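> Okay, here's the prediction I keep looking at, along with the sequence it came from:
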Amino acid sequence: MPAGNHGGVGGRIAYYRSVMRPKMTQQQLSDAACVSLGTIRKIERGERGVSDSTLEAVAGALGVDPHRLRSDREPAHTTVRDALPGMSAALATYDCPDDGPVRPVHELRAAVEEAAQWRLAAQYTRIVRRLPDLLTELARAYHQASAHERAELARLLVSAYRSADAVAYKFGARDLSARLVDLMRWAVPEAGDPLLTASVAYVRTETFFAARAHSPGLRALEQALDAAPAPTQPAQIATRGSLHMRAAVIAGRASSATDAQTHLDEARTLADQLTEDVYYGTAFGPDSVRIHEVSVAVSLGDAYVGRALDLAREWKPPVDLPAERRSGFYIELGRAQLWSGQVDHAFESLKVARRIAPQHTREHPWVREDAATLRRLKRADSETLTSFAEWCTAI
């Protein structure tokens, strides 16, 4: 039965909970969303309204976009795109912000860290709601800061710009993304942190991906590796390993199998010295390297696609990896399966990616391409696939 037949946000929540595989109980939804069981029950019975934060928490636990639970809301992708001009306006005054209040540094730090967590979880709507004002406040704080506080505020600016860039890049606002990368590069020297400089080089690779300038992007990453600190401590090891992971992928896009394998080998060696974690804003460790092995195999294509399928048969990303990275694995796997003629498996992988990170999956160009291809190949099995294709605007 279509979700829309249930009427109201509570009915839609109950519907999506009932079609989970396996079915999710109210208690399980309560635990996953960190919302009290009594509140879940009252919402589903239509006895109370739903705040924005509760709706997003419940939607995240169900693996659906908030707009699917409340029909009177704009789709998330429209909400995000409508907010991007506000982000641009905040950037325009990075060097001459308006006067206004500034919170203590520890409060700004907490706000920036929260935005970084949203980035890793692919919660882009939350980012665009908060980041314009936060970026303006951080710029104000930076220009008012004493000398001993300025380095930390520069670090906070870099992290906030990176969270904003995740939205701009994923939603196709390439000029805004490039501007945010430029601002990261403007702020990072003041931070005086070589590892942060390396992490900005990692992010900068987006501009090369967007321009399909893969060989220059590989050169830029290799220059960043030359400049990065020696890998003697965990953060240094992880930072260097992340650069090697990124270099492997862009080498794959450049069709340089030898360079891709060399960088993957280096990343794997470094990852084996660490536990999986987020270092300087980037997930790195053995699991992240495995995901990048799949990505490299798909980038190289042809004879290498089988390697992606072999890896996926042996291993799946654990649930404690950041949602954006896990969904990316299934998007890449779906493409490998599609190219190998495994159309049913490919569609299943795309659906898994959507459950993990709906906004990231919907905005990924490969998802739209592959959903359109699957729909052409599976016309006789089209209702669910058509719904998926409509969801990601493939049709």
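Thanks, I have the structure now.
> from here on, contacts and neighbour counts on C-alpha atoms
Noted.
> Only the buried residues of the strand or helix carrying residue 39, if you could.
Using DSSP states H and E, residue 39 falls within helix 37-44. Buried residues in helix 37-44, counted by 16 or more other CA atoms under 10 Å: 37, 39-41, 43-44.
> tell me how far it is from the chain's mean position?
On the basis of CA atoms, centre = their mean, to the nearest Å, helix 37-44 sits 30 Å off its chain's mean C-alpha point.
> what's that helix packed up against?
Other elements packing on helix 37-44 under the criterion 3 or more CA pairs under 8 Å, 6 or more residues apart in numbering; DSSP states H and E are helix 8-18, helix 26-33.
> what residues does the last one touch?
Yep, that's helix 26-33 we're talking about. Around helix 26-33, the neighbours that count as contacts under CA atoms under 8 Å, 6 or more residues apart in numbering are 17, 36-37, 40-41, 57-58, 60-62.
> Okay, buried residues for the helix or strand where residue 387 lies please.
Using DSSP H and E, residue 387 sits in helix 382-391. By neighbour count on 16+ other CA under 10 Å, the buried set for helix 382-391 is 385-386, 388-389.
> Strands of this structure, start to end?
In the chain, the strands defined using DSSP state E lie at 277-279, 282-284.
> out of those strands, deepest packed?
The highest mean neighbour count among the strands of the chain, using mean count of other CA atoms under 10 Å, belongs to strand 282-284: a mean of 22.
> Please compare the first structure with the one that follows:
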Amino acid sequence: MSDELAQNLRRYRRAKGLSQEQLAHRASLSVGPIRKIEQGDDGVRMETLHAIARALGVKTSDLMAAGTPEPVKHDDPNSLNLRELRIALTPVISLAPVAAPVGEEPDLRRLRRMTRDNNVLYFEDSYKSIAADLPALIRAANEAVAYYGSGEEQAQALVARSQALQLAGKYLTQIRQYDLAHGAIREAIADAKAAGDHLVAASAVGGMCWMLMRTDRFDEAEDVAVATMDLIEPKISGATPDQYATWGGLAMEAAAAAARNNRPNEAKELRKATKTAAAAVGASHKNLLRHWSMFGPVTASMKALEDYMLAGDARAVVRKAEEEENLQEKSWKRIGGPSTNDGNRFRLDLARARVRTGDPSAAMEELAHLDAIAPEWFRHQGSAAITFEEIAKKRRTLTAEMREVGAHLGVFA
């Protein structure tokens, strides 16, 4: 996107009457990144674009544009590693009639149990096990839907497949296989809608929003989350914890997208909606519709810290992490803790904040801890690599532990 990005940045900068130096000052950047972007360098980090968009008073998406894709590496291991899952998710289609399914009646209870067990593996950071199990799970779900032509059993099969596809989409998003993830989540939404289960469909929309944000599609992520929130908004009385948790989860996704797109006022209002849902739940709720994730006051507080990081206020992140009651582990006995993934993300945000407030040693402790407790999750986090690079720049030499963490992240400092 280098040429169009350069043109967009130059156009918005000149419309504001700013020199490159003046824009860099407003964005709290050195002038180097501004010059590189306008010269066509496409190696810009997303957080740099966030800062520039804030300084210009435009949405981050206004700066971005499509460009010529880079050639795909011939030795891409994922083309082979994901072969069986790709076959399961993208079956061939022909003009020949599809034969009616034969064999024994599918065991829907076993199918749901397989999905549950693999969700547990996902949150336990066992990605290799999930990769091995997912093809069989998706095939079993497809067979169940094909077997039941109508009735309640078909609706149950569609919901079961939706949940299996949501797990596949979540896993594929985590390992940055976004096109496959999009297809899986899109089908998950369609299955849940066909079954008439709007909450399961809304849960899948939450997964879609996360995937959209990972691919910098902020406008769409916010729009689809807000539109779905309107459709499933809990009634004042009689709403279940799952309903509040699903609605609140969508509010979190919408707020995150708005914050990343330099829409702070909208993000603030959506964070209020998240807190409303969290207060209604009262304590951390294991939301089965969102794949055994947790939602509650702790989750809402942790996700709100992301907005401060995006705004460049690392000191606020450190201060709130140390002072806000919901973020203290001693409070979690009373109100419940976060999911494993949310807790890990919180520690990663805190590491980034600590290095940017002049405490690289504390930041490195957080990274080393994450590398030890969730190595598979950790190695797929781009922000962890960025944080490590920032730590390395502040040191003359690296310890053996630091080199090991850097090697795991694919950083060669």
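Good, I have the coordinates. Keep in mind that this is a model prediction, so the values were computed, not measured.
> where does the TM-score land?
With the length set by TM-score structural alignment, normalised by the length of the first structure, the two chains reach a TM-score of 0.74; 316 aligned residues with a CA RMSD of 2.4 Å.
> what stretch of the second structure does the longest helix along the first structure fall on?
In the first structure, with assignment by DSSP state H, the single longest helix is helix 147-170. Counting by TM-score structural alignment, helix 147-170 of the first structure pairs with residues 151-174 of the second structure.
> what's the average distance of the matching stretch to the first structure?
Aligned to the first structure and superposed, stretch 151-174 of the second structure gives a mean residue distance of 1.3 Å (mean CA distance after the TM-score superposition for the first structure).
> And the helices in the stretch 251-395 of the first structure?
257-271, 286-300, 305-314, 323-339, 343-356, 358-363, 365-377, 382-391 (DSSP state H, counting those that start in this stretch).
> Can you find the partner of residue 385 of the second structure in the first structure?
Structural alignment (TM-score structural alignment) places residue 385 of the second structure against residue 368 in the first structure.
> Its match contacts residue 393, correct?
Yes: between residue 368 of the first structure and residue 393 there is a contact under CA atoms under 8 Å: 6.7 Å.
> list the residues that contact both of those two?
Counting by CA under 8 Å, 6+ apart, the residues touching both residue 368 of the first structure and residue 393 are residue 362.
> Tell me the buried residues in the match of helix 147-170 of the first structure?
153-174.
> Can you give me the neighbour number for residue 230 of the first structure?
Neighbourhood size, residue 230 of the first structure [other CA atoms under 10 Å]: 11.
> how near is the aligned partner of it in the second structure to residue 199 of the second structure?
Using TM-score structural alignment, the partner of residue 230 of the first structure in the second structure is residue 234. Distance of residue 234 of the second structure to residue 199 of the second structure, computed by CA to CA, to the nearest Å: 11 Å.
> Overlap in contacts, these two.
Shared contacts of residue 234 of the second structure and residue 199 (CA under 8 Å, 6+ apart): residue 243.
> how near is the counterpart of residue 258 of the second structure in the first structure to residue 104 of the first structure?
By TM-score structural alignment, residue 258 of the second structure lines up with residue 251 in the first structure. According to CA to CA, residue 251 of the first structure stands 43 Å off from residue 104 of the first structure.
> And those two? Which one has more around it.
For the pair residue 251 of the first structure and residue 104, the greater number of neighbours falls to residue 251 (26 against 9), based on other CA under 10 Å.
> I'd assumed residue 215 was in contact with that one.
Yes: judged on CA under 8 Å, residue 251 of the first structure makes contact with residue 215 at a distance of 7.1 Å.
> which residue in the second structure lines up with residue 134 of the first structure?
Taking TM-score structural alignment, residue 134 of the first structure has residue 137 as its aligned residue in the second structure.
> list the contacts for that match?
By CA under 8 Å, 6+ apart, the contact list for residue 137 of the second structure reads 111, 114-115, 164.
> which position in the first structure aligns with residue 107 of the second structure?
Alignment note (TM-score structural alignment): residue 107 of the second structure maps to residue 104 of the first structure.
> try residue 184 of the second structure
So residue 184 of the second structure corresponds to residue 180, using TM-score structural alignment.
> thought that match was touching residue 159?
No: look at residue 180 of the first structure against residue 159 with CA under 8 Å: they stay out of range, at 10.7 Å.
> Assess the claim that residue 283 of the second structure and residue 300 are in contact.
No: in this structure, residue 283 of the second structure is not within contact of residue 300 by CA under 8 Å, at 11.0 Å.
> number of nearby residues for the corresponding residue of the first structure for residue 370 of the second structure?
Using TM-score structural alignment, the partner of residue 370 of the second structure in the first structure is residue 353. Residues near residue 353 of the first structure, counting by other CA under 10 Å, number 29.
> what's the distance between the nearest residue to residue 353 of the first structure once chain neighbours are set aside and residue 357 of the first structure?
Nearest non-adjacent residue to residue 353 of the first structure, counting by CA to CA, 6 or more residues apart in numbering: residue 327, 4.3 Å away. From residue 327 of the first structure over to residue 357 of the first structure the distance is 6 Å, taken as CA to CA.
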